[in-house]
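Student: please find the sequence and the predicted model below.
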Amino acid sequence: MAFSESPARPSLAGRLEHGFVRLNQALIVLLMASMAILVFANVVMRYVFNQSIFWVEEFTQIQMIWVAYLGAGLALREGRHVAVDMLQDALPAGLRHAIRWFIALAMALFLLTLVVLGVQIAEFTWNQETPAMGLPAGLPYLGIPLGAAAMLLHLLLFWRQFVARDFVQVEEIGDDHAEEAHA
């Protein structure tokens, strides 16, 4: 790139989308890192001091549920979900495009349903308590509507690429120069 050229500044929508992806990634990294630390500490406590931390197993199970649901949206962006697309590939381009639109619409409706029903089950179980920590039992279930909402937002933000099956690798956290590396 010549010195006189300035890199194109992404639009506000592009920056917001990038921020949303980064926030999603950061939450997953934070949850996974704390899970690893807690499980390691619990193993050390159990085998070295013959005492375990009573709440670690329950807390890390809740974290794993949240990681799975929050990670589903990022996996969708990269085309990492299992899909049977042999039939789509055999069809003419116009019909293939229409089927991908139908699939995206069906996914959006399903995710919207998950958001609504997930909120209902979280509310229904909120007044119950988890056995070890006494947290609201709806907390693990809250991962369902939040993860489905995040996945729906991911789908809506890259709808056109999804329909075209134009999946891209989401850059890792801290990889601020990913665009320069691909240029």
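Tutor: That came through, no problem.

Student: drop to CA atoms for contacts and neighbour counts, all remaining ones
Tutor: Noted.

Student: outside of stretch 86-103, which residues touch it?
Tutor: Residues outside stretch 86-103 that contact it (C-alpha atoms under 8 Å, 6 or more residues apart in numbering): Phe162, Val163, Ala164.

Student: the chain: helices as residue ranges?
Tutor: For the chain, helices defined by DSSP state H occupy the ranges 12-48, 56-77, 86-90, 93-125, 138-157, 159-163, 178-182.

Student: kindly reformat those as a markdown table containing distance to Ala132 and mean neighbour count.
Tutor: Listed next are the helices of the chain as a markdown table, based on distance: least, C-alpha to C-alpha, whole Å; neighbours: other C-alpha atoms under 10 Å:
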| stretch | distance to Ala132 | mean neighbour count |
| --- | --- | --- |
| helix 12-48 | 15 | 14 |
| helix 56-77 | 7 | 19 |
| helix 86-90 | 48 | 10 |
| helix 93-125 | 16 | 16 |
| helix 138-157 | 14 | 21 |
| helix 159-163 | 42 | 17 |
| helix 178-182 | 43 | 8 |
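
Student: of all those, which one is nearest Pro131?
Tutor: helix 56-77 (8.3 Å; C-alpha to C-alpha).

Student: measure how that closest one sits relative to helix 12-48, angle-wise.
Tutor: Going by axes from the mean of the first three to the mean of the last three C-alpha atoms, to 10 degrees, helix 56-77 is angled at 150 degrees with respect to helix 12-48.

Student: what does helix 56-77 contact?
Tutor: Here helix 56-77 has contacts from 21, 24-25, 28, 31-32, 35, 38-39, 42, 81, 132-133, 139-140, 143-144, 146-148, 150-152, 154-155, 158, 162, 167-170, using C-alpha under 8 Å, 6+ apart.

Student: repeat that for 7 Å
Tutor: 24, 28, 31, 35, 38-39, 42, 81, 132, 140, 143-144, 147-148, 150-151, 154, 167 (C-alpha atoms under 7 Å, 6 or more residues apart in numbering).

Student: do the same with stretch 108-119
Tutor: Under C-alpha under 7 Å, 6+ apart, the answer for stretch 108-119 is Tyr141, Leu142, Ile144, Pro145, Ala148, Ala149, Leu152.

Student: before we go on, here's another structure to hold up against the first:
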Amino acid sequence: MHLPHEPSHLPLEVHDPSQPEEKTRVPLKIEDWLTVIVMALLALITFSNVLVRYFTNESFAWTEEFSVFLMIVLALVAGSASVARNRQIRIEFFADSGPAARQKALARFGALMMALLFTLIAVLSVRTVYDDFQYGETSPGIGVPQWWYTIWLPVLSIAIALRALGLFIRRGKQP
């Protein structure tokens, strides 16, 4: 006999690929293709570095720096996709239980808070980009201008904030 509080009776939200995705104003394929491109670049530069190191006992100096940058871009792009698809981390006990009006209110509140957070991150990181540009900071590994890397934090943070606003609007239109 199973008791109601046992895990076998808890609802599990599993993404069903046969279900159509919600329509968004900006296609979700953008994040999907960016993810593919970044992952391919990461695999390519890592594999080439392994080959070069194996055959020459040397290593490309730029690969670690560029790999870290690509992993940060990948995390932000994946964050944007998860927000747009409403797959971000949340406490499902609170978010998916109770009356539909409460669920809708919590979904909208969460989306609004994400939009606010990533807008704040974008605004504050613009100062870092400005400082890197103004003082001519260069990257430690290969010496390129540091703002080439830091400019993507405010850009991708705004993308996440806009995806969160889109989620807020879509949740408001739900019955």
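Tutor: Looks like it arrived, so ask away. Everything quoted here is computed from the prediction, not taken from an experiment.

Student: TM value for the aligned chains?
Tutor: The TM-score (TM-score structural alignment, normalised by the length of the second structure) is 0.74; 150 aligned residues with a C-alpha RMSD of 2.4 Å.

Student: take the contacts of stretch 108-119 of the first structure and write them to a markdown table, including distance to Phe110 of the first structure.
Tutor: Shown next, in a markdown table, are these (distance: C-alpha to C-alpha, whole Å):
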| residue | distance to Phe110 of the first structure |
| --- | --- |
| Tyr141 | 17 |
| Leu142 | 17 |
| Ile144 | 12 |
| Pro145 | 11 |
| Ala148 | 9 |
| Ala149 | 11 |
| Leu152 | 9 |
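
Student: tell me the counterpart of Gly73 of the first structure in the second structure.
Tutor: In the second structure, the residue matched to Gly73 of the first structure (TM-score structural alignment) is Ser80.

Student: actually, Val119 of the first structure.
Tutor: By TM-score structural alignment, Val119 of the first structure lines up with Val126.

Student: so how far is Ile160 of the second structure from that match?
Tutor: 15 Å (C-alpha to C-alpha, to the nearest Å).

Student: now do Ile72 of the second structure
Tutor: 14 Å.

Student: and for Ala75 of the second structure?
Tutor: Applying C-alpha to C-alpha to Ala75 of the second structure and Ile160 of the second structure gives a distance of 11 Å.

Student: excluding chain neighbours, give the residue nearest to Ser59 of the second structure in space.
Tutor: Excluding the flanking residues, the one nearest Ser59 of the second structure by C-alpha to C-alpha, 6 or more residues apart in numbering is Arg53, at 5.0 Å.

Student: my guess is that neighbour contacts Phe60, does it?
Tutor: No: applying C-alpha atoms under 7 Å, one finds Arg53 of the second structure not in contact with Phe60, separated by 8.1 Å.

Student: ok, now which ones touch Phe60 of the second structure?
Tutor: Counting by C-alpha under 7 Å, 6+ apart, Phe60 of the second structure touches Asn49.

Student: again, 10 Å this time
Tutor: Ile45, Thr46, Ser48, Asn49, Val50, Val52, Arg53 (C-alpha atoms under 10 Å, 6 or more residues apart in numbering).

Student: trace it over to the first structure, please.
Tutor: With TM-score structural alignment as the criterion, Phe60 of the second structure matches Ile53.

Student: ok, now how distant is its match from Phe59 of the first structure?
Tutor: 11 Å.

Student: cool, Leu153 of the first structure as well?
Tutor: In terms of C-alpha to C-alpha, Leu153 of the first structure sits 27 Å off from Phe59 of the first structure.

Student: go on, Ala104 of the first structure?
Tutor: 34 Å.

Student: so how many other residues sit close to Thr135 of the first structure?
Tutor: For the record, residue 135 of the first structure is Leu, not Thr. As a burial measure, Leu135 of the first structure scores 16 neighbours (other C-alpha atoms under 10 Å).

Student: not counting sequence-adjacent ones, nearest residue to it?
Tutor: Glu129 is the one closest to Leu135 of the first structure (C-alpha to C-alpha, 6+ apart), at 5.3 Å.

Student: any idea what that neighbour aligns with in the second structure?
Tutor: Checking TM-score structural alignment: Glu129 of the first structure goes with Thr138.

Student: hang on, its match packs against Asp131?
Tutor: No: between Thr138 of the second structure and Asp131 there is no contact under C-alpha atoms under 10 Å: 11.4 Å.

Student: and for the two, which residues touch both?
Tutor: What both Thr138 of the second structure and Asp131 touch, as defined by C-alpha under 10 Å, 6+ apart, is the set Gln146, Trp147.

Student: what do we get in the first structure for Ala40 of the second structure?
Tutor: Aligned by TM-score structural alignment, Ala40 of the second structure pairs with Ala33 of the first structure.

Student: go ahead and flag the most central residue of the second structure.
Tutor: Centroid-nearest residue in the second structure: Gly79, 1.8 Å away (criterion: C-alpha atoms, centre = their mean).
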